[in-house]
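K.L.:
Below are the sequence and a predicted model for it; my questions follow.
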Amino acid sequence: MTTRRPVVEFDHHTADFGEKATDVYADLRSRCPVSWTESYGGHWVTTRYEDIARIARDDETFSSARGENADHGTAIVIPRGPGLVQYPIELDPPDAAPYRDLINPLLTRDAVAGLVPMIARHTDEVIDAFIEDGHVDFVAQLTNPLPTAVTLDWLGFPREDWKRLAGPVHDIFAAAPGSARAARGGAALGWMEQRIRELLADRRREPANDVLGYLVAQQHPDGRPFDDDELVSVVFLLVAGGVDTTTSLTGSTLVHLSTNPEDRERLRTEPGLLEVATEEFLRVFAPSQSMARTATADTRIGGCPVSRGDRVLIPWVAANFDPDVFDSPDDIRLDRNPREHLSFGIGSHRCAGAHLARAMFRSMITRVLDRLPDFHIDPDLLVRYESCGSQTGWDSVPARFTPGVRIGGNGAASASPLRLSVVGRTQWAEGTVALRLADPRGGMLPAWTPGAHVTLTLPSGRVRRYSLCGDPSDLTAYTVAVLRCADGRGGSREIHDSLGLHDAVTVSLPHNRFPLTEAPWRTFVAGGIGITPIVTMIRQLVAQGDRNWNLVYCGRSRSSMALLEEVGALGGTELYVADEGRRADIPALLATLPAEAAVIVCGPDRLMHAVRDAAGGRPVHSEVFGAGDHVDVLGSDAQPFELELARTGLTLAVPAHRTALAVVRDAVPGIASDCEEGYCGSCEVRVLAGTPEHRDSVLTDAERVASKSMILCVSRCAGGRVVVDL
């Protein structure tokens, strides 16, 4: 293409870029959102979320492979860098598929849940090494050695290798391109290649129950074993992805918590908030700042002409701060829940290790808040990475704290204030079980008010929040109700299937972000399990003799609606049961309310959005726990269909009450997934035949029309059958 390029001065590897990156991208976004720079041989710079996500997902037009200039080094960063080809991130589909399929089963949500005890053990062991000193360099003594220990232990490296590899991996990411430090790191990684080959040979001679042992036992789809060159490449990527990205994220978060003590205190008193806060920290402190692609054909980005062979920078950090996607992006809000952030990428190369990264990060933050609660970082002593263009973070984070006590790495100290036992289990409705939780020593529990919730840390390490729905005057026990989500993230299944009487759970102090609001009239709207916080509010009003309220209670069937008999006896209730053909007309129900009425809603996202849309500017009070807690991935109109897996040779029946992803997972346990709510794209698959019914927020309008792919966690079939490339 010969159309004139919009040229700007831009270099993302300058020494001070890390301090001003978001400002630089914001400036470009406002005046030249797609621009060309002559830096590093010339490349395009993109700044808008929409463009970055499109490029990352379009492997056909924007390649990750080294291509015609393979001898120039990796093409996924600018400038190109030396090193072995890393499978699968430097391959385009379909070439990447065998290697992605190789590692996906190792990094599923359930697989990582099984690693939580090991991660906790390593975290306490690392903290034990310095907790008596009263001072620490968090990078050198925690955020680098912990991910290194976890990743290499998981892979199967002997302990004596851990320290030898921790520094070089960090150097590769922290050093400026072409610097002496980068060269030293590269040389040390040469030893890592040799060591990987030795360990692979050991596993071939003597199998072991670790990741290296798993890898050598697998076969390529063409029927041959993976050779050592392929496996060395895969292991390199697992080490690089597992270590320094988590180092960067954790260091940046600790700096933020030291300089913003109100956020630190909130996480200490509301430990369950860390699950959703993790996503905000990822958005703001994305370890991988940018990646790159190479155009395979003449095309356009945001109207600008891009020629075949042009290099394109896709900065995840620019997407994460796009104000068209994230309101007030410069603000750090612990409960924002920025579901669409691109810190793990998007498309076929979205980070396979996202669950492991989150688990290591949460373990470190939780234990620091618990064991070093008064840590203080001196901003004047902080040292940034030498270059922050591709990877960002802190090279040194010195801190002081009140010396603590070693616990021997057994994780004995609890990150939450209450350790309770299950003293009662009651089936409240089809798919809903109520747990009664009490102090095994018979102690009284902290007080709570209607609308409050607690956070449960389950034996697996999963963290889930539930509304308290018992009697606030009865402090001998807490009651929570748990809806079984067959296609959820595993927390409700663990509670229903594994958590029995007398089992122990860690429970946070009650917290109330959904208090009963004062108003002359209150209209409550509850959907499904959303009745649990609302019923406690109504009980209080009835006890006070206040009848200025009404309740709209919606559910799929009477058998699935918890507390139905009690709610009916309270009066003032309108029931809307879907399988009886009665659905709530939310706009009509709210249209007659006086302007001063309060609308209080809890339930699936679809219901809460409908209430907000119909409120006509009237304030709506709602409880949103975060990712996944109230997201109805099926909807009320889901229909059964058949899903054919072309490569696997299976035809699966997808019933109305299950997602396609859940059904596929039964047959292909290693299927990639992350959000399971239709916004990250991890479970996107190619459609070979049939017409999907798209319910995601990933595909563009054009992609929905073309229907060449579908998102398994939420999308269904517009006909009776769809065939996918699995």
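P.N.:
Noted; the coordinates are in hand. Numbering: from 1, shown residues only.
K.L.:
For the rest of this, base every contact and every neighbour count on C-alpha atoms.
P.N.:
Fine.
K.L.:
which residues in the stretch 301-450 of the chain form strands?
P.N.:
Using DSSP state E, counting those that start in this stretch, the strands found in the stretch 301-450 of the chain span residues 304-306, 311-315, 376-377, 383-384, 394-396, 398-400, 418-429, 432-438.
K.L.:
among those strands, which is nearest residue 261?
P.N.:
The stretch from the strands of the stretch 301-450 of the chain with the least distance to residue 261 (Cα to Cα) is strand 376-377; that distance is 9.6 Å.
K.L.:
which residues touch residue 434?
P.N.:
424, 425, 426, 427, 428, 479, 480, 481, 482 (Cα atoms under 8 Å, 6 or more residues apart in numbering).
K.L.:
By neighbour count, which of the residues you listed wins?
P.N.:
Neighbour counts for the contacts of residue 434, by other Cα atoms under 10 Å, peak at residue 481, which reaches 26 neighbours.
K.L.:
Specify the local secondary structure of that one.
P.N.:
Under DSSP: H, G, I helix; E, B strand; the rest coil, the three-state class of residue 481 is strand.
K.L.:
Tell me how far it lies from residue 418.
P.N.:
Using Cα to Cα, to the nearest Å, we find residue 481 at a distance of 18 Å from residue 418.
K.L.:
what does residue 277 give?
P.N.:
Per Cα to Cα, residue 277 is found 21 Å from residue 418.
K.L.:
alright, now check it against this:
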Amino acid sequence: MTQLSELTAGIPEPHSSASSELPVVVSQLRWEAEGVVSLRLRSRTGELLPRWEPGAHVDLILPTGIERQYSLCGPIEDRSSYQLGVRRERTSRGGSEYVHAFLRPGQPLLLKGPRSNFGFRRAAAYLFIAGGIGITPILPMVRQAQYWGAEWQLLYGGHTADSMPFLDELREFGSRVRAYPSDTVGRIPLAEVVAQVRPDLKIFACGPESLISALNEATAHWPAGSVHVERFKPRPRVRTEDKPFDVVCAASGRTVEVPAGRSILTALEEAGIRSAASCRSGLCGSCETAVLEGVPDHRDEILAENDRAAGDRMFICVSRARTPRLVLDL
């Protein structure tokens, strides 16, 4: 793999931002596993696509207007195209169903990003853990760790071998990759694998809530900052009694009341104040907003504990306030 800094030296960066829409076209659609397809997207104008890092995702805007987030899983050095993996969900709200049923090569789409909430960090050693389609953000991390010459191991679980995308591609890494199709091998033995703490090792994991919850429980004795996870969906939350509070928009000086049971984002929209947003569930990061005054009540699935404690940013689609007033950089 060509290192990013070596690859992009001297190449002008195309104009883009995490919130701007980039016109792309589907250049390839391929079956990767049972119920999983991969898409390859190229710029409609022929430009190089924006740089990205392992763990990044893009917001894909389908012709129906549906907007969904998918992890980038191709080689980071290939800026001629982006690769995504999409599993067909039985309870799909229309995104994965459209991709599988109607999307074809040559179809124009829009995307926003890339954006990285699952940032990859340099370490002496890595343990990667993936469940099902959770392999997509992990795959570029594996490639980067291999390039760096770091010690690493991947534990990859799924219902069956046929349902595990990119498994054939991963076989090139030999014994560093351990596959756990649950129908034949059983589940990943998390408690056994992480029983002994290794201060030099970082754990990166993505998968269903059952996997992430089990990992968090198994690593409760590890130092803070050792485990980095990305979830498919927000965790079930204990219901609390929300209290109304005021949001002051620093740019205009306008004050908007956020009532109980309504998000900051929704209250702002109803007041005619627009802000970038996509998933509206605290997963994608598109509504990240700087906090200038007040204490946020973080309810997202993105920030680490030290970032929450800093209190200088929040995701306004789900998070609220612990103080009667918040001043936001809006």
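P.N.:
In hand now; what should we look at? Everything numeric here is computed off the predicted structure, so don't read it as measured data.
K.L.:
just to revisit the earlier point, out of the strands of the stretch 301-450 of structure 1, which gets nearest to residue 256 of structure 1?
P.N.:
strand 376-377 (9.5 Å).
K.L.:
what stretch of structure 2 does that closest one fall on?
P.N.:
Alignment of strand 376-377 of structure 1 against structure 2: no match, by TM-score structural alignment.
K.L.:
for that strand, packing partners?
P.N.:
helix 228-259, strand 398-400 (3 or more Cα pairs under 8 Å, 6 or more residues apart in numbering; DSSP states H and E).
K.L.:
The first one aligns to what range in structure 2?
P.N.:
Helix 228-259 of structure 1 corresponds to no residues in structure 2, going by TM-score structural alignment.
K.L.:
show me where the stretch 151-300 of structure 2 has strands.
P.N.:
Counting by DSSP E, counting those that start in this stretch, the strands of the stretch 151-300 of structure 2 are 151-158, 177-181, 201-207, 227-231, 245-249, 255-258, 288-293, 296-297.
K.L.:
Turn those strands into TSV, columns for mean neighbour count and distance to residue 42 of structure 2.
P.N.:
Listed next are those as TSV, based on neighbours: other Cα atoms under 10 Å; distance: least, Cα to Cα, whole Å:
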stretch	mean neighbour count	distance to residue 42 of structure 2
strand 151-158	22	29
strand 177-181	20	30
strand 201-207	23	26
strand 227-231	20	26
strand 245-249	19	38
strand 255-258	18	41
strand 288-293	17	27
strand 296-297	20	39
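K.L.:
Take the ones you listed and write them to TSV, including distance to residue 36 of structure 2.
P.N.:
TSV is the format used below for the strands of the stretch 151-300 of structure 2 (distance: least, Cα to Cα, whole Å):
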stretch	distance to residue 36 of structure 2
strand 151-158	12
strand 177-181	16
strand 201-207	15
strand 227-231	18
strand 245-249	42
strand 255-258	41
strand 288-293	30
strand 296-297	37
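K.L.:
Shouldn't residue 75 of structure 2 be within a strand?
P.N.:
No: applying three-state DSSP, one finds residue 75 of structure 2 to be coil, outside a strand.
K.L.:
Neighbours of it, how many?
P.N.:
Counted with other Cα under 10 Å, residues neighbouring residue 75 of structure 2 total 20.
K.L.:
quick one: what's aligned to it in structure 1?
P.N.:
Using TM-score structural alignment, residue 75 of structure 2 pairs with residue 471 in structure 1.
K.L.:
circling back to that earlier point, deepest-packed of the strands of the stretch 301-450 of structure 1, please.
P.N.:
With neighbours taken as mean count of other Cα atoms under 10 Å, the strands of the stretch 301-450 of structure 1 reach their highest mean count in strand 311-315, at a mean of 27.
K.L.:
which part of structure 2 lines up with that strand?
P.N.:
Strand 311-315 of structure 1 corresponds to no residues in structure 2, going by TM-score structural alignment.
K.L.:
Which elements pack onto that strand?
P.N.:
strand 43-46, helix 49-57, strand 290-295.
K.L.:
how many other residues sit next to residue 221 of structure 2?
P.N.:
Residues near residue 221 of structure 2, counting by other Cα under 10 Å: 12.
K.L.:
Residue 310 of structure 2 now?
P.N.:
Neighbours around residue 310 of structure 2, by other Cα under 10 Å: 10.
K.L.:
measure it to residue 326 of structure 2 for me?
P.N.:
For residue 310 of structure 2 relative to residue 326 of structure 2 (Cα to Cα), the value is 15 Å.
K.L.:
same thing with residue 149 of structure 2?
P.N.:
Here residue 149 of structure 2 is placed at a distance of 46 Å from residue 326 of structure 2 (Cα to Cα).
K.L.:
Looking at those two, which has the bigger crowd around it?
P.N.:
Taking neighbours as other Cα under 10 Å, residue 149 of structure 2 and residue 326 compare with residue 326 leading, 22 against 11.
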